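J.: could you work out the structure for the sequence below:
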Amino acid sequence: MFGTSSLVTLVLLLSSATALPSSRAKGPTLGPPRPSIPHLENFSKDIPVLSRNGTQLPAYSHAYYFDQLIDHMDLTLGTFKQRYYHTYEFYEPGGPIILMTPGEEDASGYIGYLTNTTINGHLAQELNGSTIVLEHRFFGDSNPYDNLSVQSFRVHTVQQAIDDLVYFAQNVQLPMPGGDQVAPGNAPWVLIGGSYAGALTSYTLTSRPGVFTAGYASSAVVQAISDFWGYFEPIRQYMPANCSADVEAVIAHVDFVIQSNDTAAITALKMTFGLQGLAHNDDFAAARIHKMVPMLTISLVQQNLFFSWQSLQPDSGLNQAFYQFCDALEVINSVSAPASGWGLDYALQAWGAYWTSTYYKQICGDDDDETCLGTYDSSSPFWTYTYTGNAERSWQWLLCTQFGFQFDGAPASQPTIASRIVTPAWGERQCGYRFPGAFGYNATASPDAAGLNSAYKGWDTTAEHLIFASGTRDPWREATVAADGATNIGSDLQPHLLSDGFHCSDLLIQEAAASPQTKSVQDIAVSYITQWISEWKPSINKQSA
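T.: Below is the predicted model:
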């Protein structure tokens, strides 16, 4: 074997998902994983909760609702019910209020972030604070409107999400003793987020300074990038060398054959993977990578190959898809390939065999090639289901209009484990199918990544009392301040902390036992925030909107 036991302990990022209706129209399997924070596995939501004086408190799973503005630019539209979870088990008067949103997910799967198993609860325990998990608009039960139409999404923007956090902090009356007297200015608030929610943390402290005393942004994807080939770079760099070498060889061969326009050769290549029924070559190229994702079926989230790098977790079994794939390419009769791999001829056939014998059935079931993997049927109702709770649709809106984050092959000057046949236009075309009212069926989206970076400063924010925590093995690293192209090195007022972790590893206290670097990040972050909280002074001015 290639020594998976020697790898650093890995952390889960399993995209939570609401099951699609049983009548879901046939359509392509869903896209790449959202940049979300890790779930806490085996967490009991209804365990007894006691305050420090022994008072029985509501269960962590008890939901509260806040009257949030539908549109912060047009108050006449009224409010909607925004769900949140809260506990004050560690709170003492004068302690901080620690707020986070899980971002693009149903918040009910993230109530473990109220507890001291996470950096949130750990800070609360250390600083006598109270913790809150606030659901993001248009996810879970927090919907301004009863559908996810383009018209409803008019108020689904990064700025509205930032304003939600600020308005909540300034106006919520928390269900605890003195909970109506802890608005910013009366009490210190700490904003915490990971991944997209980490970006929101940075954006909020950048654009609305003075509301939050401190911010902690883990694996924060602050730099919007339309052509996000960098997603695959940390995977390529840290996956087993033999597997990386052979994957690069196969991908180069696939691209060469497709670009040759040799119909017979292309058909033969597709037959190697049993995909001769797939009509469009970019769909075929994308299937090698883009369909190796956590696929959503009616009742099952599967962990699959390259994108499962983002979903690794110690002792869970969920990390096996990635390594089983590499074993299929690199192990012959219990003998592992050298670092250079077995080479193109063997790897191509082995990959094809693994795909046809094992993998296709897992992701496609009994669907034919085009139904499962094709993306060119713009008339399918699959694209335009607008029921609330469809987290994928809500996230795709943010990608299509603002972030971009289209996963594709690296430039020709760089090695790649993703096909260069797949370009940003492959994904942006699908935005037109999902949101024809915004882009038109036959148009490709033009997400305003540059505008987002200009408004909130991306890598180059100068916001103070903001901690960035990043991991070298995080596939989203190249959108964080730890990216190779970032030049902001941080300061004592904006510490940039780096570990050998994966996506948002530092949010989970258990990761400290697996990685001394992650523990160091957590300890340093707690030290900084403790110092900033100690320096905080009440100020009525901080309550102004």
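J.: going forward, measure contacts between C-alpha atoms and count neighbours the same way
T.: Noted.
J.: mind listing what's buried in the helix or strand hosting Ala249?
T.: With elements delineated by DSSP states H and E, Ala249 resides in helix 241-260, which encompasses its position. Buried residues in helix 241-260, counting neighbours by 16 or more other C-alpha atoms under 10 Å, are found at 241-255, 257-258.
J.: before we move on, what about stretch 116-132?
T.: Under the neighbour-count criterion of 16+ other C-alpha under 10 Å, stretch 116-132 has 116-125, 127-132 buried.
J.: from those, which land in strands?
T.: Counted as lying in strands by DSSP state E, out of the buried residues of stretch 116-132, are Ser130, Thr131, Ile132.
J.: can you list those in CSV and add distance to Ser527?
T.: Output for these, formatted as CSV (distance: C-alpha to C-alpha, whole Å):
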residue, distance to Ser527
Ser130, 18
Thr131, 18
Ile132, 21
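J.: dump the residue contacts of Asp163.
T.: By C-alpha atoms under 8 Å, 6 or more residues apart in numbering, the contact list for Asp163 reads His72.
J.: what's the following helix or strand after the longest strand seen in the chain?
T.: Ranked by residue count and defined by DSSP E, the top strand of the chain is strand 79-87. Heading C-terminal from strand 79-87, the first helix or strand you meet, by DSSP H and E, is strand 97-100.
J.: which neighbouring elements make contact with that next one?
T.: Taking 3 or more C-alpha pairs under 8 Å, 6 or more residues apart in numbering; DSSP states H and E as contact, the helices and strands that strand 97-100 lies on are helix 119-127, strand 130-134, strand 189-194.
J.: please provide the structure for the following sequence as well, for comparison with the first:
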Amino acid sequence: MRAINPNPTAQVIDLPLDHFNTSDIRTFKNRYWINDTHYEKGGPIFFFDGGEAGLSDGAARVLTGKNLLFAPLELARRYRGIAMMWEHRFYGESMPFAFDEKSGVAYDGYDAYKYLTNEQALQDAVYFARNFQRVGFENLGSDSTPWVWIGGSYPGMRAAMIRQRNPDVFFASWASSAPVQAQVENPVYWNTILQTMPKNCSADVHAAITYADGILIHGNEEEIALFRRAVFLANSADPKQGLHFENPESMTRWNIASILAYPFQRGMPTFQISGYNGALGDFCNEIELWNPSNFSGFTMDSPISVISNNTLDSNFTNAGVASTYGDEKAFYAYLFSLIQKSIRAAEQFPRNWRIRHDEISWAWQLCSQNAQFQVSSYPSPTNLLSRFYDITNHAKHFCHDRLPFVPEQPDVDAILRYGGWSMKPSNTMFTDGALDPWRALGVHSTADINPDAKDRHMTTEVPLCNEAPDGNAVLGAGVSW
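T.: Predicted structure coming up:
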């Protein structure tokens, strides 16, 4: 058995830029990492898809098995196979085109990103599996070696789709947290989060956001100016985490909605990574312990300390701040907690983990095909986000202002062609966290979090090889946090 390389390094393969145009002979270098320590002849290859983020030699150290349990490596150890990590085209250093370092956008614009599609990216993996060779080994291509795709979230979608698309190439898949039901708007994302929050906190968040929207729509000039200044100061409390504006007047309604969405959308750690306790536990406690007697009122001359300081020694009530003291007080309690979450995030995550051109590549994928924009559920009576956090503003500000050449509408049919949450791939195991907000668009979705869900039956009974489970059953399991 070979010694494990303590520092796995990137390997590269030359891939066709366009798999579907034989007259285009351009190629680019795509990266991958492997650990073949446990391999014995005939063993499978466990292909871990890195998805919508660039990888690195440092990240690939999970292949050593040190400090972190890595499922592909454990499977390779058990079944005497190879563990592999794959970098998605247009991410990390698997970027076929030169790009502007500041904006992250490829210089060729649409003529570059038109090659970043679901089909091109899936075909990359197919091409690789068919042609993979390693010096000193027998044929490791998919015609003679079982390849197993493993992925979570977007890579989980790809794991499921590849078994529908190329069952002759990838023998099996493990699709985790896979939101395969692509749709443009995804307000149901918030339902799981809402259900995990204490009732007083969710009621106060709703009251604060409703108050904010009311000021923007019905407030007089003085009220709107005061409101804008409060939001502007809250956003600027930590310049590394906030959006950046010259003054309160420069903020659009979308900008304000985005700032107020910070605890749920941009603020690290996020719910889908850390659950309620990690993402919102302190945030909710601070809202409910916010003491209104410390709040003397906010004016156009008030310093930020008026909204960023509080003794947090209020009498905790099940009714909540809004019910006890009114919606305006709930709004300022919300701003206080938003500021505190922002400051904590700056201490725990001192820099943006994502590479700029990775952000742009993912924005292109969302705006051109994947969509699933986590918009406000307004006019729901339990809505957590501003009504201005809507699809119209997402399309304009997130998509078209950043990438003017993006299609007018995302082509979600490019994803749904594989069946969405009705898909029935064989040799595929689906796993979902019981409190994962992406479960709302997965095969394990249920009516309590998505009224349109198929409510498919979950089974751990493994069907015959290359056969899907009977009826509407889904092979897999839900995992409780």
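J.: dump the helices and strands packed on strand 97-100 of structure 1 to a markdown table, plus distance to Gln159 of structure 1.
T.: Conversion of those to a markdown table gives the following (distance: least, C-alpha to C-alpha, whole Å):
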| stretch | distance to Gln159 of structure 1 |
| --- | --- |
| helix 119-127 | 24 |
| strand 130-134 | 16 |
| strand 189-194 | 16 |
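J.: all strands for structure 2, in order.
T.: Using DSSP E, the strands assigned to structure 2 run over residues 11-16, 27-35, 45-49, 82-86, 147-152, 172-176, 428-433, 458-459, 474-479.
J.: possible to save the ones you listed as a markdown table with distance to Asp390 of structure 2?
T.: Output for the strands of structure 2, formatted as a markdown table (distance: least, C-alpha to C-alpha, whole Å):
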| stretch | distance to Asp390 of structure 2 |
| --- | --- |
| strand 11-16 | 38 |
| strand 27-35 | 36 |
| strand 45-49 | 31 |
| strand 82-86 | 34 |
| strand 147-152 | 27 |
| strand 172-176 | 28 |
| strand 428-433 | 27 |
| strand 458-459 | 33 |
| strand 474-479 | 31 |
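J.: between those, which one is closest to Asn277 of structure 2.
T.: strand 428-433 (15.2 Å; C-alpha to C-alpha).
J.: what range in structure 1 does the closest one sit on?
T.: When structure 1 is aligned by TM-score structural alignment, the counterpart of strand 428-433 of structure 2 is residues 466-471.
J.: is it true that Ala345 of structure 2 touches Met268?
T.: Yes - look at Ala345 of structure 2 against Met268 with C-alpha atoms under 8 Å: they come within range, at 5.5 Å.
J.: more neighbours, those two?
T.: When neighbours are counted by other C-alpha atoms under 10 Å, Ala345 of structure 2 and Met268 differ, and Met268 comes out ahead with 22 against 18.
J.: which of the buried residues of stretch 116-132 of structure 1 sits closest to Thr472 of structure 1?
T.: Using C-alpha to C-alpha, Ile119 is the member of these that lies nearest Thr472 of structure 1, at 19.2 Å.
J.: now which residue in structure 2 aligns to that closest one?
T.: Aligned against structure 2 by TM-score structural alignment, Ile119 of structure 1 finds its counterpart in Ala71.
J.: next one: the residue nearest the centre of structure 2 from Ser177 of structure 2, what distance?
T.: Central residue of structure 2 (C-alpha atoms, centre = their mean): Ser153, 7.1 Å from the mean position. In this view, Ser153 of structure 2 and Ser177 of structure 2 are 5 Å apart by C-alpha to C-alpha, to the nearest Å.
J.: equivalent analysis for Arg80 of structure 2, please.
T.: Applying C-alpha to C-alpha, the value for Arg80 of structure 2 to Ser177 of structure 2 is 26 Å.
J.: now do Arg77 of structure 2
T.: The gap separating Arg77 of structure 2 from Ser177 of structure 2 is 24 Å, by C-alpha to C-alpha.
J.: repeat that for Thr431 of structure 2.
T.: To Ser177 of structure 2, Thr431 of structure 2 is 6 Å away according to C-alpha to C-alpha.
J.: now which residue in structure 2 aligns to Asp74 of structure 1?
T.: With TM-score structural alignment defining the correspondence, Asp74 of structure 1 maps onto Asn21 in structure 2.
J.: now swap in Tyr238 of structure 1 and tell me
T.: So, by TM-score structural alignment, Tyr238 of structure 1 is matched to Thr196.
J.: chain neighbours aside, what residue packs nearest to its match?
T.: In space, and not counting its chain neighbours, Thr196 of structure 2 is closest to Tyr276: 6.7 Å by C-alpha to C-alpha, 6 or more residues apart in numbering.
J.: was I right to think that neighbour contacts Thr192?
T.: No - under the contact definition of C-alpha under 8 Å, Tyr276 of structure 2 does not touch Thr192, with a separation of 10.1 Å.
J.: quick revisit: mutual contacts of Ser153 and Ser177 of structure 2, please.
T.: With C-alpha under 8 Å, 6+ apart, Ser153 of structure 2 and Ser177 have common neighbours Trp438.
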